[in-house]
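**Q** the sequence and its predicted three-dimensional model are supplied below.
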Amino acid sequence: MRLDALTRFRLSTMMFLEFFVWGAWFVTLGTYLANDLQASGSQISLAFLTQSLGAILAPFIVGLIADRFFAAQRILGVLHLFSAVMLFLAGRQEDFGAFFVFALLAMVSFMPTLALANSISFRRMESPEKQFPGVRVFGTIGWIIAGLLIGWLGWESGDALSNTFVMAAIGSALLGVYAFTLPHTPPETSDGPATVRDILGLDALALLKTRSYLVFFVASILICIPLAFYYNFTNLYLNEIGVPGAAAVQSLGQVSEVLFLLIMPLMLKKLGIKRTLLIGMLAWAARYALFAFGDAGSMIWLVILGLLLHGVCYDFFFVAGQIYTDRFAPKKVRSAAQGLISLATYGVGLLIGSLISGPIVDAFLAADGTHRWLTIWLIPAALAVLVTVFFASLFREQETADAVR
């Protein structure tokens, strides 16, 4: 299907709002909880765990409801309108228990919309591998704009981060209404009712019979454990060491993500999949080491460099891993394989990472209420190095999976 300029604009606007909503409150969540609700590190990690729970439940919502009974744009609208209410209420709570309930409901309704937004886009495209990046990049721009707005409005320094939930709720409500105007995307025809096996992509488990993909799969879960430290505590770290406009500064990571995404095809061609994935893993270790020895004074350049490594960290592992999965898996299980790897990383991997990162951060709480960040960051750096050694030692590049042919 030809992607005309108007349709491209409509889909790009959808992506912009989708990731604006996420970036508007999730980046500064750790700082908000620590400062406004006096949450511990373990509680902050529990709050970020809502993302993993949402990712685990998302296949059921999309597979059992959206893909079978309702047009994708309509369920997208309903979920965002519900999420808008939950986000607004989350920002009004004064204790962590009540906040967690509303945040969980917000994420359970939000995470399925990521797949729905992709589905709406793919169904309008003749060549998604060529056309989708130009639409998806507006999502990254939306995330960047959210961070810049938070910095420009001074909400972090002014103890006004509760406003981020209002901003996210407004964005979610706008997208909820706008979704009903998007191109009609009815359910795909199906030969029968969806099963749990279909929804979870369990047919792709046969790929794990092949050693190369099994090593990649395990490494994908393991690398998400140190990844949780970045998602959960970077903004708190930046604010504690005194970086002004931390959320805006943190958006440098998304700027680099755009740049490295553009050179990804060249890197894969020049380096191959194994070296590309290894560079992504090592970048996580390097980033945490830079954070450990950086500060807001003369060593601020280390912090900035660590943030700019986000493009390498994310694109060279997650995007390259998605491309590898698409190349490796036979056509009949490609969609299931992508669903399974997403469930493993954003679901299982980040869930484990969130459960262990909080207690570790709590263990290095200083007497003045701040944290001993040098020690904290060296722990995920070491974890990333161990995962890299595991992957480098056991992974053998292979183009296809004979096990599921």
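**A** Arrived safely.

**Q** contacts, neighbours, all on C-alpha from now
**A** Will do.

**Q** how far out from the middle of the chain is the host helix or strand of residue 342?
**A** If you go by DSSP states H and E, residue 342 is part of helix 334-342. Relative to its chain's centre, helix 334-342 lies at 16 Å (C-alpha atoms, centre = their mean, to the nearest Å).

**Q** which elements pack onto it?
**A** Under the contact criterion of 3 or more C-alpha pairs under 8 Å, 6 or more residues apart in numbering; DSSP states H and E, helix 334-342 touches helix 320-328.

**Q** which parts of stretch 320-327 are buried?
**A** 320-322, 324-326 (16 or more other C-alpha atoms under 10 Å).

**Q** er, stretch 377-387 I mean
**A** Those would be 377-387, for stretch 377-387 by 16+ other C-alpha under 10 Å.

**Q** check the residues you listed and tell me the two furthest apart.
**A** 377 and 387 (15.9 Å; C-alpha to C-alpha).

**Q** returning to what we had before: of the buried residues of stretch 377-387, closest to residue 176?
**A** Of the buried residues of stretch 377-387, the one sitting nearest to residue 176 (C-alpha to C-alpha) turns out to be residue 380, at 37.4 Å.

**Q** and the contacts of the helix or strand hosting residue 388?
**A** For residue 388, the element it lies in under DSSP H and E is helix 373-394. By C-alpha atoms under 8 Å, 6 or more residues apart in numbering, the residues outside helix 373-394 that reach it are 212, 215-216, 219, 222-223, 225-227, 229, 237, 274, 278, 281-282, 284-289, 291-293, 360-361, 364.

**Q** mind checking which of the residues you listed are buried?
**A** 212, 215-216, 219, 222-223, 225-227, 229, 237, 274, 278, 281-282, 284-289, 291-293, 360-361, 364.

**Q** narrow these to those in strands?
**A** Residues of the buried ones among the contacts of helix 373-394 located in strands (DSSP state E): none.

**Q** which ones among those map onto helices?
**A** If you go by DSSP state H, the buried ones among the contacts of helix 373-394 have 212, 215-216, 219, 222-223, 225-227, 229, 237, 274, 278, 281-282, 284-289, 291-293, 360-361 in helices.

**Q** tell me which strands and helices the helix or strand harbouring residue 139 is in contact with?
**A** Assigning secondary structure by DSSP H and E places residue 139 in helix 128-153. Identification of packing neighbours for helix 128-153 by 3+ C-alpha pairs under 8 Å, 6+ apart yields helix 5-26, helix 96-122, helix 246-250, helix 252-293.

**Q** check it against this one:
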Amino acid sequence: MNAATRVKLSFMMFLEFFIWGAWFVTLGTYLLTNLKTSATEVGVAFLTQSIGAIVAPFIIGLIADRFFSAQKILGVLHLVGAVVLYLASKAPDFSSFYPYVLLYMIVYMPTLALVNSISFRQMTNPSKEFPPIRVLGTLGWIVAGFTIGWLGWEKNGTLDLTFKTAAAASLILGLFSFTLPATPPIKREGKTTVSDILGLDAIKLLKNKSYLVFFLASVAICIPLAFYYNFTNPFLNEVGMQGAAGKQAFGQVSELVFMALMPFFFVRLGVKKMLAFGMLAWVLRYIFFAYGDIGNNYWMLIAGIVMHGICYDFFFVTGQIYTDNLAGERFKSAAQGFITLATYGVGMLIGFLISGPIVDSYKTGDNTHNWMQVWLIPAGIAGVVLVLFLLLFRDKNHMETDPSLDLSEQKDMRLDV
């Protein structure tokens, strides 16, 4: 891959996640303060992510993979997205705002797969070439958060500017996409079935009892995860944290750090302990949020944010690697699609549905809540999932690999479970 292509793919990845981070992190705060919604309506708005995740495989499997070049579809989706985001910023109430956010998530979620597809098709050694490009996406999310915090849009009540900023970035990426390297559809024999699109062939993995336990734990842990996505920013703003969106970006910085450290932990801990530490981190994060404040316990709020690296990398990235190794060559892609559909589709859908009513039930006044009681609920859910996982999951042995190997090399080694 030449330098020009590498720069283009890196810029694409930066904008892809800058767009998402520019409005998604502060969505709950915007709805509660600007549009005066209930917490239940916040959950309904975030639910659109799960709807988009469920619809995305159909767009990719039925359109991108068979009829049109990926970079052209990416461009069209982001151009449409730019218009929708701008219109969303002008919506005066939730009833007029919701159709826009629903439509936007339906057109945005497929782009997450498209940017990966475009990148991989230009690479001769994806395991080596992709990580330096993908890390620009995390950087884009970080820059978006720091920008919102620095400009004080939360404090000033001008969060409608987040949608306009994301719309401008989406317009740029939409136009830029047509300059990306050509990524034509792959010619395939036979018809594409619904089973192919959704990765349902990977359901065979559930015959493995340990993988079944992991699969159910993945779905269940996404229920408390929805509380974090929905209400962390409103919570931090309500308790008085200055520049909350900027502080939350430290979670993505933590993600980068722990991603780099994962090979070290993989070799020494093995699959079961890695997954367990990831779930334990969710329990501790919510406990920190429950008892943290902007006084003497301010460190708890920061610790809860910074633990994102352990929460995400140790559970979700480890789970993706575990799935990849167990699936074998034939079902690798199907297995990743299946676990993504189950977690971001089903698991988080359940979480989005229940988190809003729970937060509403602990409302104590105008835009105030008993956050201690709220956060102890997802902490309890994550704790139950952790205990059941420890009791039922069987990890026969560790990954006996050379600690000098990088993550991509260890990923290719089989996990005997």
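**A** Ah, there it is. Bear in mind the structure is a predicted one, so any value in this text is a computation, not a measurement.

**Q** TM-score for this pair?
**A** The TM-score (TM-score structural alignment, normalised by the length of structure 1) is 0.97; 400 aligned residues with a C-alpha RMSD of 1.2 Å.

**Q** picking up where we left off before, which residues touch the helix holding residue 342 of structure 1?
**A** 55, 59, 198, 200-205, 217, 220, 322, 325-326, 329.

**Q** repeat that for 6 Å
**A** With contact meaning C-alpha atoms under 6 Å, 6 or more residues apart in numbering, helix 334-342 of structure 1 is reached by 201, 204, 326.

**Q** next, format those as CSV and append distance to residue 314 of structure 1.
**A** Formatted as CSV, the contacts of helix 334-342 of structure 1 follow (distance: C-alpha to C-alpha, whole Å):
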residue, distance to residue 314 of structure 1
201, 23
204, 23
326, 17
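
**Q** out of those residues, who's nearest residue 130 of structure 1?
**A** Set against residue 130 of structure 1, the nearest of these by C-alpha to C-alpha is residue 326 (14.7 Å).

**Q** what lines up with that closest one in structure 2?
**A** Taking TM-score structural alignment for the superposition, residue 326 of structure 1 sits opposite residue 324 in structure 2.

**Q** how many residues are close by the residue lying closest to that match once chain neighbours are set aside?
**A** Distances taken as C-alpha to C-alpha, 6 or more residues apart in numbering place residue 332 nearest to residue 324 of structure 2, at 5.5 Å, with adjacent residues excluded. Residue 332 of structure 2 has 17 neighbouring residues, counting by other C-alpha atoms under 10 Å.

**Q** same question for residue 241 of structure 1.
**A** With other C-alpha under 10 Å as criterion, residue 241 of structure 1 counts 17.

**Q** from residue 100 of structure 1, how far out is it?
**A** From residue 241 of structure 1 across to residue 100 of structure 1, the span is 27 Å (C-alpha to C-alpha, to the nearest Å).

**Q** cool, residue 390 of structure 1 as well?
**A** Taken as C-alpha to C-alpha, the span from residue 390 of structure 1 to residue 100 of structure 1 is 36 Å.

**Q** higher neighbour count, those two?
**A** residue 100 (20 against 16).

**Q** tell me the contacts of the aligned partner of that one in structure 2?
**A** The alignment partner of residue 100 of structure 1 in structure 2, by TM-score structural alignment, is residue 98. Counting by C-alpha under 6 Å, 6+ apart, residue 98 of structure 2 makes contact with nothing.

**Q** quick revisit: what range does the helix holding residue 139 of structure 1 cover in structure 2?
**A** The aligned range for helix 128-153 of structure 1 is 126-151, by TM-score structural alignment.

**Q** could you do stretch 234-251 of structure 1 as well?
**A** Against structure 2, stretch 234-251 of structure 1 falls on residues 232-249 (TM-score structural alignment).

**Q** neighbouring contacts of that stretch?
**A** Residues outside stretch 232-249 of structure 2 that contact it (C-alpha under 6 Å, 6+ apart): 26, 28-29, 142, 145-146, 149.

**Q** restricted to buried residues, select the residues you listed in ChimeraX.
**A** Under the burial definition 16+ other C-alpha under 10 Å, those of the contacts of stretch 232-249 of structure 2 that qualify are selected in ChimeraX by:
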select :26,28,29,142,145,146,149
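
**Q** could I get the contacts of stretch 232-249 of structure 2 as TSV with distance to residue 125 of structure 2?
**A** Formatted as TSV, the contacts of stretch 232-249 of structure 2 follow (distance: C-alpha to C-alpha, whole Å):
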residue	distance to residue 125 of structure 2
26	37
28	40
29	42
142	27
145	32
146	33
149	38
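
**Q** nearest to residue 179 of structure 2 among the contacts of stretch 232-249 of structure 2?
**A** When the contacts of stretch 232-249 of structure 2 are compared against residue 179 of structure 2 (criterion: C-alpha to C-alpha), the nearest one is residue 142, at 25.4 Å.

**Q** what's the spacing between the match of residue 326 of structure 1 and residue 318 of structure 2?
**A** In terms of C-alpha to C-alpha, residue 324 of structure 2 sits 10 Å off from residue 318 of structure 2.

**Q** just to revisit the earlier point, tell me the mean distance between the match of helix 128-153 of structure 1 and structure 1 once they are aligned.
**A** On superposition with structure 1, the mean distance recorded for stretch 126-151 of structure 2 (mean C-alpha distance after the TM-score superposition for structure 1) is 0.9 Å.

**Q** from memory residue 362 of structure 1 sits against residue 41, does it?
**A** Yes: counting by C-alpha atoms under 6 Å, residue 41 is a contact partner of residue 362 of structure 1 at 5.2 Å.

**Q** between those two, tell me which one has more neighbours.
**A** Neighbour count, other C-alpha under 10 Å: between residue 362 of structure 1 and residue 41, residue 41 has more, with 24 against 16.

**Q** corresponding residue for that one in structure 2?
**A** Using TM-score structural alignment as the criterion, residue 41 of structure 1 maps onto residue 39 of structure 2.

**Q** excluding its backbone neighbours, what's nearest its match?
**A** Per C-alpha to C-alpha, 6+ apart, closest to residue 39 of structure 2 is residue 356, 4.6 Å.

**Q** how near is the one you found to residue 5 of structure 2?
**A** From residue 356 of structure 2 to residue 5 of structure 2 the distance is 44 Å (C-alpha to C-alpha).

**Q** those two - which one has more neighbours?
**A** Using other C-alpha under 10 Å as the criterion, residue 356 of structure 2 and residue 5 rank with residue 356 on top: 23 against 15.

**Q** sticking with the more buried one, tell me its helix or strand.
**A** helix 348-361.

**Q** other SSEs contacting the following helix or strand past that helix?
**A** Using DSSP H and E, the helix or strand that follows helix 348-361 of structure 2 in sequence is strand 363-365. Of the remaining helices and strands, none touches strand 363-365 of structure 2 by 3 or more C-alpha pairs under 6 Å, 6 or more residues apart in numbering; DSSP states H and E.
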